[in-house]
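**Student:** Below is the structure, and that's it, no one-letter string:
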């Protein structure tokens, strides 16, 4: 059995040997002359990329006016975000080309190039993704792929995914096909949505198009781009699109049964946009509620009422049910205010005061002007009706009625015009004498 002193000496020798191996590896792989040169080139690339990116940021400030404003803002934003990593990518690519021609290994430059390219991709994607969770997920995925490529495991994982086959031998496809097709479709769908949003924003900034035309073109372009992105994404990974013909019947049945309401709303939305019966900004009345149309979606219409409640009304309800559009052909709306005066009142003077009160209310239109009509002779009052016109019903109808009635009330008080209370005439046809005698005797007793 070895003595403790011998064991200690042997442990020290093993530790020294391990230390020498690690030191040799570090010197050979990290601090050799060619690696130090690559470190220097990388540092120079960082400095060059920093100063050029600063110049780009100052040179390409976001424009606030001019032609093609939206496109220029997008281009300048991308230049400002991508200038640093792209310049670093170009620098490392140039260094890798020189090293390749000299037949010298360039592991460090290749690693930095992969990291810079991943950084550029992350900044490009984050420029269009507003959701922070999705943006972080995409960034994590890109960094993970870059790390696997740098460590040399990406090709091994790819081979392992390709070795797992799904389906029969004739129509087999690998797990790699599933993963790559999913990522490809997701990328193209995201690109289609981003492009569709840019198209919608450019359409909304075009003063030559009506609001309904802008909404129609925006929805149609989004639908077409999504369909095209889905098909291109599948085709890019080698999926035979002709195989979808076998599922045509099943898809048709599914659409007819499960998606009937969805497609009904989609078609109804296109009809609403094409016939321009309802468009953003209109004031409509649906189901006893009135409000302003805020948005026309592929599935619903967003209507905001005066109390701030937003109602999402399916498009087919607006097609199949009766809808009042207060601003379809004319934005002016007439409001009626009932007014009652005493029978002893000078009716002509009361009508003139009602018209005068309405004319003094700010939101009441002068043309067509307010009028007051004698509507009938009621049980308790002479019934008048004050009619006024407003051009902004979405700003409220009850408030302008209240303002007019308050002014009428003030003028009636100034001129002594009475608004009567309800009156009832009591006619006594017969009286029971016994009841009268009892009533009189009780009153006499109380008086005593």
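**Tutor:** Everything's here; your move. The structure displayed is predicted, hence computed values, not measured ones.

**Student:** drop to CA atoms for contacts and neighbour counts, all remaining ones
**Tutor:** Noted.

**Student:** Mind giving me the packing neighbours of the host helix or strand of residue 40?
**Tutor:** Under the criterion of DSSP states H and E, residue 40 resides in helix 33-59. Using 3 or more Cα pairs under 8 Å, 6 or more residues apart in numbering; DSSP states H and E, the elements in contact with helix 33-59 are helix 69-102, helix 107-126.

**Student:** From residue 275, how far off is residue 87?
**Tutor:** The gap separating residue 87 from residue 275 is 52 Å, by Cα to Cα, to the nearest Å.

**Student:** make that residue 15, sorry
**Tutor:** Following Cα to Cα, the distance that separates residue 15 from residue 275 is 86 Å.

**Student:** again, but for residue 86
**Tutor:** 49 Å.

**Student:** In terms of neighbours, single out the busier of those two.
**Tutor:** Between residue 86 and residue 275, counted using other Cα atoms under 10 Å, residue 86 has the larger neighbour count: 20 against 11.

**Student:** just checking, the more buried one touches residue 117?
**Tutor:** Yes: between residue 86 and residue 117 there is a contact at 7.2 Å, judged by Cα atoms under 8 Å.

**Student:** Pretty sure residue 31 sits in a strand.
**Tutor:** No: counting by DSSP: H, G, I helix; E, B strand; the rest coil, residue 31 is not part of a strand but coil.

**Student:** And here is the other one:
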């Protein structure tokens, strides 16, 4: 066992039967009480007077404020009490408080980066357990011996001899640097996405490029920190380029197409578009695909390459408005012009329908059963859907047709049934 840890436990066990332990416990209790009072008063004051944009950082500080403030008061008591007796219990308490502060800060940072879900809970439990295990090994004096065992496990990667401890240090260094890069990226991303004077597409492009840049820098720093020669990445980059050119060209095409769409402003989040047979609102634009929210509540994932190589109808490119259309047929016995006027008047009564451009009623054709009519209206909020408006139009037109003697045409099935019954 580590001599320092052995001496710490020996002194603490010896002090338990004396008044020295009582003094140490008193200092711990006083430190916790003062820290709770200071923490509560400071948090209430800051959260009441701080600007809204500071509250995110203040929330992270609140998580570590209690263990750190308690640690400060415990250290002050330790310095004073060390002139008269052993302070092993205070030393142990300081170590536990520091570990608590690290865990709380790490968990807060993870919640800032990772969206709520099963992955977030798993990461929180993994980090907390890992820190407590390392602390337990340190306090038990087994940590140096564990390091020695890992260092004795040696193997070769190519021509270079390495040990398991070095591999674990390398993995940990890479994870920490990537974690810091993601945290910085998320912090800057929140700032950029609130810049309303910059277009949405440009903000999305900037955040994605920034994340890629920070992750690349973090990976290079981590590889250099563990002593690996990063010049081999040039060979890897060449191989990756060949792979993209041969086997991954469709994937690469989707990523390139995504950046082109974001930069040329042909489509933005919230636009109403028609792609192939899919009509809906752009819910999200990502590096590889677009998410289209349809009116029936479903979502379609469309690869970005399809948006570049096929025709896309953007109903709200110039003005953010959408078209809603209904079709119906009237019998030949009905007054055609009267029916068209009634449909136009009923459309003008709807709250969502725009007056300019005015609702438009056209004759689509003459069939065996009747005259086909089409009513087209325009709305300013197409992302809200058109099913409710269509239903309201159908209902109001049906009522006014009944009141004015306009008869709807029978369908083919209804006409055949009437012939059979006749």
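**Tutor:** Everything's here; your move. It should be emphasised that the depicted structure is a prediction, and the values quoted were computed from it without experimental measurement.

**Student:** corresponding residue for residue 304 of structure 2 in structure 1?
**Tutor:** Using TM-score structural alignment as the criterion, residue 304 of structure 2 maps onto residue 315 of structure 1.

**Student:** give the contact list for its match.
**Tutor:** 265, 266, 268, 269, 272, 299, 300, 301 (Cα atoms under 8 Å, 6 or more residues apart in numbering).

**Student:** Quick check: which element contains the corresponding residue of structure 2 for the fifth one?
**Tutor:** Using TM-score structural alignment as the criterion, the counterpart of residue 272 of structure 1 in structure 2 is residue 261. Residue 261 of structure 2 is located in helix 249-264, with elements delineated by DSSP H and E.

**Student:** In structure 1, which residue range corresponds to the helix or strand that that helix is followed by?
**Tutor:** Using DSSP H and E, the helix or strand that directly follows helix 249-264 of structure 2 along the chain is strand 272-275. Per the alignment by TM-score structural alignment, strand 272-275 of structure 2 matches residues 283-286 in structure 1.

**Student:** What segments of the stretch 251-400 of structure 1 are helices?
**Tutor:** Using DSSP state H, counting those that start in this stretch, the helices found in the stretch 251-400 of structure 1 span residues 260-275, 315-320, 347-359, 398-414.

**Student:** Redo those as a markdown table? Include distance to residue 282 of structure 1.
**Tutor:** Shown next, in a markdown table, are the helices of the stretch 251-400 of structure 1 (distance: least, Cα to Cα, whole Å):
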| stretch | distance to residue 282 of structure 1 |
| --- | --- |
| helix 260-275 | 13 |
| helix 315-320 | 13 |
| helix 347-359 | 25 |
| helix 398-414 | 19 |
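
**Student:** tell me the most buried of those helices?
**Tutor:** Comparing the helices of the stretch 251-400 of structure 1 by mean neighbour count (mean count of other Cα atoms under 10 Å), helix 347-359 ranks first with a mean of 20.

**Student:** was I right about residue 85 of structure 1 contacting residue 49?
**Tutor:** Yes: assessed by Cα under 8 Å, residue 85 of structure 1 is found in contact with residue 49 at 7.5 Å.

**Student:** just checking, residue 281 of structure 2 touches residue 290?
**Tutor:** No: counting by Cα under 8 Å, residue 281 of structure 2 stays clear of residue 290, with 10.5 Å between them.

**Student:** Neighbour count for these two, which is higher?
**Tutor:** residue 281 (26 against 21).

**Student:** quick one: contacts for the closest residue to the more buried one other than its chain neighbours?
**Tutor:** Leaving aside its sequence neighbours, residue 281 of structure 2 sits nearest to residue 272 (Cα to Cα, 6 or more residues apart in numbering; 4.5 Å). Residues near residue 272 of structure 2 by Cα under 8 Å, 6+ apart: 279, 280, 281, 282, 314, 315, 316, 322, 382, 383.
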